[in-house]
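Visitor: would you be able to build a 3D model of this:
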Amino acid sequence: MTETSSSVPRRLRGRATGVAVAGLALALAAPVAATATAGQAGAAADPVSVLKFKAQERKEALAYWTPTRMKAVGKSVDLGPTGPKAKPWRGTTLKTVGRLFFVNAGGADTWCTATAVKSANRSAVMTAAHCVRRGSSPYNTNISMVFVPAYHKGKAPYGAFAVRQAATPRTWQTDSTNDMAALVVDAGKNGKKLTDAVGGQQVAFNRPVGGTISSFGYSATRPQLGEEPLRCVGTAKKEHGSQVIPCDMSGGSSGGPWLADFNATTGKGVLVSVNSALDSLEPTKMYGEAWKGTAKKVYDRAQNA
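Guide: Alright, predicted model coming up:
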């Protein structure tokens, strides 16, 4: 992902532009960057790149992302009107889906969308790799990351969960390919682990592309401006080595879940991908990676951390 001026970082992949969004550009003292866990020698053989955040960094992240700051980052961006394909979600509360707040590598307050998933450690979250670090740039990583499930118009009913580890495919770090990530979060308020508090979506890998997909995201389009989730519904198709659905969500929806077999009553489905990039020439097409073996390894690294 390359950063543009104003407040919208974009990721280019052929005709597609990434859908992360940055808000207020702030002058910040540079915190200690997260560090890769693998040594230089072992890194080449490891298909997964892992970042870890120290306990003090996580504490500072929770203190940094006050309710006022969360509201402010949304108000700083307006990417045009919502829809017509993306519509506000008015169904059951999506407890597993939330906003992922962070400070990007350029020093700007930023958000993406992310999803709590079933995992061995009950603490795993799935999102896009460009919500964790810039592609093809090993040292440009995001910091001060917190996940706020079920965020809605300034309310955080389950609190904020600090990210302690972030795994991406190494190919994203080196070549900007395979845009997905799995995070591990600390326990939240009252010491409750994430999926004990909000539940988790089932995750599938090597699933054939196709079928009806419900995609969700906190798009920076108006009037929502990231304050409530939007939904797109459409049939997934193969395209350019990944998959695509009809959707016009924009910045801020990056990392939002693609749920197959979605049950609108329970808010549950099967996570098969995440929002990765919006086609710049046809801004009604949203791309998501087809999750295969490497994606499974990224997920396993997170769920077993």
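Visitor: rest of the way, CA atoms for contacts and neighbours
Guide: OK.
Visitor: does G42 lie in a helix or a strand, and which?
Guide: G42 is part of helix 40-43 when elements are defined by DSSP states H and E.
Visitor: now for that helix, which elements pack on it?
Guide: Based on contacts counted as 3 or more CA pairs under 8 Å, 6 or more residues apart in numbering; DSSP states H and E, there is no element that helix 40-43 packs against.
Visitor: what comes up buried for it?
Guide: Of all the residues in helix 40-43, not one is buried under the rule 16 or more other CA atoms under 10 Å.
Visitor: now the very next helix or strand once past that helix, how far from the centre of its chain.
Guide: Moving toward the C-terminus from helix 40-43, the next helix or strand (DSSP H and E) is strand 48-52. Here strand 48-52 shows a centroid-to-chain-centroid distance of 16 Å under the convention CA atoms, centre = their mean, to the nearest Å.
Visitor: for strand 48-52, which positions count as buried?
Guide: 48-52.
Visitor: this one as well, want them side by side:
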Amino acid sequence: MARTLVTTLVTALAALGGLAIQPSPATTGSAGSGAAVAQVRARAEASPLMRPGQAVRYWTPARQAEAGATPLPATRPPLVPASASRLLSVPDGKRITPGGDANGYARVRRPYTGAARSRVTGRLFFVNSGGQGDSCSASVVRSASGLLVATAAHCVYSVPEGAERGRWHSHFAFVPAYDGRATDERQREPYGRWGGRRAWKPGAYTGLAGGDWNSVYDFALIEVGRRERTLQDAVGGALTPLRSQGGWHTVIATGYPGVLGRKPYDGRDQLWCLARTQPARALTAVNAATVPAAVPAAGPAGKLETYNCHLSKGHSGGPFVVKGTRDLVGVLSAGTEDGEADGYSVANALNVESYGVIVGEADPRGVYDALSITATGPTGPVRRGRTATVTATVTMRGLLAAAQVPVTFRVPDGAAFTALSGADCARTARQAACAIDTVRPGHPVRLTARVRLTADAPRQVPVTAHVAATRLDPSRRDNTAVARLPVQG
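Guide: Now for the predicted structure:
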């Protein structure tokens, strides 16, 4: 996490002059092709409306048993060191899952209804764009509607063999806590079968197997049909989307690898893997002959890689959850098949460029990235030459959590910062930049700044605190706060 903090702090310090964070590349563009790229990145695309009941009826237990698993992305990112060819699967020294197998995975304890993480994770069945029964993994994600499921974009959209354009998959049916070994249907589908109503993906995701299957845009949301109660209520909760650009995390990957005939990788068992992530390197393997010029190559931001776990087909779209929390930091996107000698897997982070592009369309009533800040200081006067404490409180009023949140402070001539606490901070005499590890809904984070007044301090000293906003924030008027210190003596 340290290098992520350094990058965040440097960015925040660079912005201190105007107390403003530079716009994301996803929201800016230059003339010509640059503007076209920005428009592609910022657009959400939605599938045609579907009939949830039709999908529920279609995916009988017999069809579920015959469902295949979505193939892994064909473009391999340059993540594997040359020495990897000498490795066999995940080496013993990199397997950190208790009881993990050669791929780093272990079976989740049954019944899957017994733990929050396994309840909200399920198997996603669908008919792919080529007309074949297929499956991925997915999870219930917190939303205002209570009906959203998060997965990978290649689990909802692809370019069929021989076709020039991508097509949406159809007949989506999400089965939370699916247990394919159970003989009783109520145990196999403890929360029922939830038919998809609509799916969304970023416009920059084209579905081209030789192009962007492992891009930062490989993320999708599916809205399931409403019943007497919402999906979120039925499973007793949801994962909280964690806005980030990837980075260093300890995560639990959960899902349903679906290689028929390869127990426990045949789609009937929910598996999990403990992993330590790092930012993935830039992905440069883009087929220039097939990828439209307006679709940018994926960069290093927004992806997490781990060498502790293999990715097996069918596990695509499964959640990366920060250990000890319900924070969904990414969904599985790319990697190597189990049994290969260079095991790794890659997940896409839920950043503004992917998740942020589509969540407003998928859940229009939801308020998501709504950070605010307040600042308070001593009520009585502070003598010149003395030190005062200012407290800044950062609150998330939206439905998601945010990682590495930049907070900046500034004081005018006549005052200087002597210390800051509550986050990782870098400071000069009159400016400071901090990075809060995580801000979660309902859990405000407090930072304190010690400010010393000089002998020539004015009668009133303003201490300005600012928390960075994204374009998902519906109002930025509460992103800056000022504590005014009365001065005497």
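Visitor: TM-score for this pair?
Guide: With the length set by TM-score structural alignment, normalised by the length of the first structure, the two chains reach a TM-score of 0.74; 250 aligned residues with a CA RMSD of 2.6 Å.
Visitor: can you tell me what sits against the helix holding G42 of the first structure?
Guide: With CA atoms under 8 Å, 6 or more residues apart in numbering as the test, helix 40-43 of the first structure has contacts from S49.
Visitor: picking up where we left off before, of the buried residues of strand 48-52 of the first structure, just say which sits nearest to P67 of the first structure.
Guide: K52 (24.9 Å; CA to CA).
Visitor: what residues are up against whatever residue of the second structure lines up with the closest one?
Guide: By TM-score structural alignment, K52 of the first structure lines up with P48 in the second structure. Contacts for P48 of the second structure (CA under 8 Å, 6+ apart) come out as R198.
Visitor: 10 Å instead, please
Guide: Listed by CA atoms under 10 Å, 6 or more residues apart in numbering, the contact partners of P48 of the second structure are 168, 170, 197-200.
Visitor: which residue numbers in the first structure go with stretch 425-434 of the second structure?
Guide: Taking TM-score structural alignment, stretch 425-434 of the second structure hits no residues over in the first structure.
Visitor: how much space separates the match of K52 of the first structure from P61 of the second structure?
Guide: Going from P48 of the second structure to P61 of the second structure by CA to CA, to the nearest Å gives 26 Å.
Visitor: so who does R133 of the first structure touch?
Guide: Counting by CA under 10 Å, 6+ apart, R133 of the first structure touches 1, 51, 104-105, 139-143, 166, 168, 172-173, 176, 181.
Visitor: of those residues, buried ones?
Guide: Buried residues within these, counting neighbours by 16+ other CA under 10 Å: 1, 51, 104-105, 140-143, 166, 168, 172-173, 176, 181.
Visitor: ok, of those residues, which one's closest to W89 of the first structure?
Guide: The nearest one, if we look at those relative to W89 of the first structure and count by CA to CA, is A181, at 24.4 Å.
Visitor: now do the counterpart of that closest one in the second structure against T395 of the second structure, distance only.
Guide: Correspondence of A181 of the first structure to the second structure, assessed by TM-score structural alignment: A220. Plainly put, A220 of the second structure is 27 Å away from T395 of the second structure if you go by CA to CA.
Visitor: equivalent analysis for G211 of the second structure, please.
Guide: Distance of G211 of the second structure to T395 of the second structure, given as CA to CA: 40 Å.
Visitor: which one's more surrounded, those two?
Guide: Counted by other CA atoms under 10 Å, G211 of the second structure and T395 do not tie: G211 has more neighbours, with 25 against 21.
Visitor: now the more buried one, what's its secondary structure?
Guide: Assigned with DSSP: H, G, I helix; E, B strand; the rest coil, G211 of the second structure falls in the coil class.
Visitor: what is the burial count for P138 of the first structure?
Guide: So P138 of the first structure, with other CA under 10 Å, has 15 neighbours.
Visitor: mind checking what W65 of the first structure lines up with in the second structure?
Guide: Here W65 of the first structure is matched to W59 in the second structure, going by TM-score structural alignment.
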